[in-house]
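**Q** After the sequence you'll find the predicted model.
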Amino acid sequence: MNQLPAAGTHAIPHGKRRSTALRFARDLWSMRALYLMLLPGIAYYVIFKYIPMYGIVIAFKDYDLLEGILHSPWADPWYRHFQFFYESPYFTQLLTNTFLISVYKMFWGIIPSIALAILIHEGRVLWLNRVIQTLSYMPHFLSWVIIYGISIAFFSETSGLINRWLAESGHSTIPFLSSTGLFRTVLVGTDVWKDLGWGAIVYLAAMSGIDTTLYDAARIDGAGRLRRIWHITLPGIRNVIVLLLILRLGSVLDAGFEQIYIMYNIQVYPVADIIDTWVYRVGLEQLNFSLATAVGLFKSAIGLTLVYLSNTLARRWGGGLW
């Protein structure tokens, strides 16, 4: 006597499973060229992103270079390195500096890039647009060492052009690079200058995808240039702005290690010392790899949380990554 499937179960016939597998194999073979082109990218992420994640266990161990990851003893208690960072007298200062510098760079990095993209998009002299684009892109390809040298040439209190001009005019010199009140401004200003043109590329690409008939209709209705920008251009790139904001929120605890490590000095530690520079000094220079890994895991957890929350909010505005 044949038995019926138990209630709540859905048996998939063997023939149907086989036909699904064959259809999948045919689709895979028909698009083999595309999948082959994907392989290098997949291999990169697997080799350099996912496999090294095994090293996260260092955060819960007292890592010893000679013993290796597997044979190093476990920390007692397991959260000891996280606790050490949390109880550090610099914890609040480091978090504050990291968040403030990141937020300043995020805010002042987005608005000027959008403004530059709009100016280039609205420009009617093509050769001038190309010159402006080229000049604004060039700083992106300079290293922070070169930009620091340029900053010294302009902002040094003893030999900088600005302070030499002030001294010759009978005014007091300004310690741009050693003042706790001005150093963050220098950091944010040089970062904006470096990435201004590069950031505008994405917005220009988004603007090129806006339907030109919308501008024509608005022009016929008597809308001026500012009205067209406000009601057509900005809404047209809204999703791109939200997308880039979500991506930048994920790295809000990465305030720019290379820039700050090259440009800061002991006089501005109270306003410029961030998590990464502290970990480099305390964790890596003293070979405390467990502490460095624990702080890195802490940063990743916060970044993941911020990306998830910002994406949830963005979905309510019609955007989002997923």
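**A** Good, I have the coordinates.
**Q** Only C-alpha atoms from now on, for both contacts and neighbour counts.
**A** Fine.
**Q** now the strands for the stretch 101-250 of the chain?
**A** Assigned by DSSP state E, counting those that start in this stretch, the stretch 101-250 of the chain shows no strands.
**Q** Val240 touches Ala206, doesn't it?
**A** Yes - the pair formed by Val240 and Ala206 meets the contact definition of Cα atoms under 8 Å, at 7.1 Å.
**Q** So which residue is dead centre in the protein?
**A** Arg248 (4.2 Å; Cα atoms, centre = their mean).
**Q** Now do the contacts for that one.
**A** With Cα atoms under 8 Å, 6 or more residues apart in numbering as the criterion, the residues that contact Arg248 are Met106.
**Q** so how many other residues sit close to the spatially closest residue to Tyr79 that is not a sequence neighbour?
**A** The shortest distance from Tyr79 to any residue that is not its chain neighbour, by Cα to Cα, 6 or more residues apart in numbering, is 6.5 Å, and that residue is Phe60. Phe60 has 21 neighbours, counted by other Cα atoms under 10 Å.
**Q** Thought Pro73 was touching Phe60, still the case?
**A** No - taking contacts as Cα under 8 Å, Phe60 lies outside contact range of Pro73: 9.1 Å.
**Q** top helix in this protein by residue count?
**A** helix 91-122 (DSSP state H).
**Q** what comes up buried for it?
**A** Within helix 91-122, the residues that qualify as buried by neighbour count (16 or more other Cα atoms under 10 Å) are 93-94, 96-106, 108-114, 116-118, 120-121.
**Q** Identify the residues contacting Met138.
**A** Going by Cα under 8 Å, 6+ apart, the list of residues near Met138 reads Gly197.
**Q** how close does it get to Ile302?
**A** Counting by Cα to Cα, to the nearest Å, the gap between Met138 and Ile302 amounts to 33 Å.
**Q** Next: Trp78.
**A** In terms of Cα to Cα, Trp78 sits 20 Å off from Ile302.
**Q** try this one next to it:
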Amino acid sequence: MNKIKWPVNLPLHIMILPCVLLVFVYQYIPMFGVVIAFQKFVPARGFFHSSWIGWDNFRYVFNMPGIWQVIYNTVYIAVLKIVAMMIVPIGISLLLNEVRRASFKRGVQTLIYLPHFMSWIILGGILIDILSPTRGIVNQALGFIGLDPIFFLGDNNWFRFTLVVSDLWKEFGYSTIVYLAALTAIDPTLYEAATIDGASRWKQTWHVTLPGMLPVIVLLGTLSLGNVLNAGFDQVFNLYSPSVYASGDILDTLIYRVGLENAQYGVATAIGLFKSAVALFLISGSYFLAYRYANYRIF
């Protein structure tokens, strides 16, 4: 009697099966809900009995007052965050790379990593307290040097700046991990050769360190293009108010208000589907650029 020959990788396939089922149940099956974008959806009637209205929800969305301002806010805030999250972690990783005392370096890394593991609910409460125009420590410091208090979370001129800086504070430490890992891959003999040639630490950084990091910088920069429409719902939702809708309202917060607060499910789904379609185009383009300029492949 012939024995059944099981595939060599069968144990690995069985091990990953629960993860595949979770993704299928929670990611793929809900995709059927995009049909709501083309319906006048009534929860009591369900998908199959709600009225089909075609593109009316999309026409309504693009005729909503302020929709283009919301799109502009989303792109503007996201681009500022992407640029800041490229520049600051690179600079910090270069500075940490120059630290020779291991205990001090580990201590600094721990301090700058810590905010990443805190939720925006906690950080939002902290920021509301320290940025308060009356009792916040920041405005008290401004008053001490003779400056007027600033309503960081209630002034349209300051709200975007506050979003970018607070997001940078939370995430830049964790982002330095990738760049520090890229620094370890640089051949030490290049620094030895540069030292023999008389290069200073600054010239070694400019001609050896940065070129060695360039493939990783290009890769992360191109892949980040897919996040142009993700301005950070958790952060904005916990910090914004109606007084800063003009500068801080983004697509995700608009979807929340339209869909969950106003129960306009078809309109909210139409906005979400529009965002997903644009994100698909941006992600596809970013992966092409990553393959073209950074030799990045997905197998």
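**A** All right, it came through fine. In this text, all values refer to a predicted model and were calculated from it rather than measured experimentally.
**Q** Compare Trp78 and Ile302 of the first structure (neighbour count), which wins?
**A** Ile302 (16 against 13).
**Q** how about the more buried one, what's its partner in the second structure?
**A** By TM-score structural alignment, Ile302 of the first structure lines up with Val278 in the second structure.
**Q** Its match sits in which helix or strand?
**A** helix 265-294 (DSSP states H and E).
**Q** Could you name the helices and strands sitting against that helix?
**A** Contact here means 3 or more Cα pairs under 8 Å, 6 or more residues apart in numbering; DSSP states H and E; on that basis helix 265-294 of the second structure packs against helix 56-62, helix 210-223, helix 251-256.
**Q** just the ones you listed: most buried one?
**A** Mean neighbour count, computed with mean count of other Cα atoms under 10 Å, is highest for helix 251-256 among those, reaching a mean of 21.
**Q** post-alignment, that one versus the first structure, mean distance?
**A** Following superposition, helix 251-256 of the second structure is found to deviate from the first structure by 1.3 Å on average (mean Cα distance after the TM-score superposition for the first structure).
**Q** Give the aligned range of that helix in the first structure.
**A** Per the alignment by TM-score structural alignment, helix 251-256 of the second structure matches residues 275-280 in the first structure.
**Q** can you check stretch 191-210 of the second structure too?
**A** Correspondence between stretch 191-210 of the second structure and the first structure is established over residues 215-234, with TM-score structural alignment as the criterion.
**Q** residues contacting the equivalent of Ile174 of the first structure over in the second structure?
**A** Per TM-score structural alignment, the equivalent position to Ile174 of the first structure in the second structure is Ile150. Taking Cα under 8 Å, 6+ apart, we find Ile150 of the second structure in contact with 133, 139.
**Q** contact partners of the match of stretch 191-210 of the second structure?
**A** Defining contact as Cα under 8 Å, 6+ apart, one finds that stretch 215-234 of the first structure is touched by 118, 207, 210, 214.
**Q** Of these, which belong to helices?
**A** For those, the ones inside helices are 118, 207, 214, with DSSP H as the criterion.
**Q** Surely the second one and Asn239 touch.
**A** No - at 11.4 Å, Met207 of the first structure does not count as touching Asn239 under the criterion of Cα under 8 Å.
**Q** hang on, Tyr240 of the second structure packs against Gly248?
**A** Yes - with contacts counted by Cα under 8 Å, Tyr240 of the second structure reaches Gly248, the gap being 6.7 Å.
**Q** Which of those two has more residues huddled nearby?
**A** Set side by side, Tyr240 of the second structure and Gly248 show more neighbours around Gly248, with 28 against 19, by other Cα under 10 Å.
**Q** What separation do you get for the more buried one and Trp158 of the second structure?
**A** Applying Cα to Cα to Gly248 of the second structure and Trp158 of the second structure gives a distance of 10 Å.
**Q** mind checking how far the nearest residue to Ile283 of the second structure once chain neighbours are set aside is from Tyr291 of the second structure?
**A** Of all residues beyond its chain neighbours, the one nearest Ile283 of the second structure is Gly226 (4.2 Å), with distances taken as Cα to Cα, 6+ apart. Spatial separation of Gly226 of the second structure from Tyr291 of the second structure under the definition Cα to Cα is 14 Å.
**Q** Of the two, give the one with the bigger neighbour count.
**A** When neighbours are counted by other Cα under 10 Å, Gly226 comes out ahead of the other of Gly226 of the second structure and Tyr291, with 19 against 15.
**Q** how close does that one get to Gly46 of the second structure?
**A** Applying Cα to Cα, the value for Gly226 of the second structure to Gly46 of the second structure is 33 Å.
**Q** on average, how far is stretch 99-113 of the first structure from the matching bit in the second structure?
**A** In the superposition with the second structure, the aligned residues lie an average of 0.7 Å away from stretch 99-113 of the first structure, counting by mean Cα distance after the TM-score superposition for the first structure.
**Q** so where in the second structure does that stretch end up aligned?
**A** On the second structure, the counterpart of stretch 99-113 of the first structure by TM-score structural alignment is residues 75-89.
**Q** distance between the matching stretch and the chain's centre?
**A** 9 Å (Cα atoms, centre = their mean, to the nearest Å).
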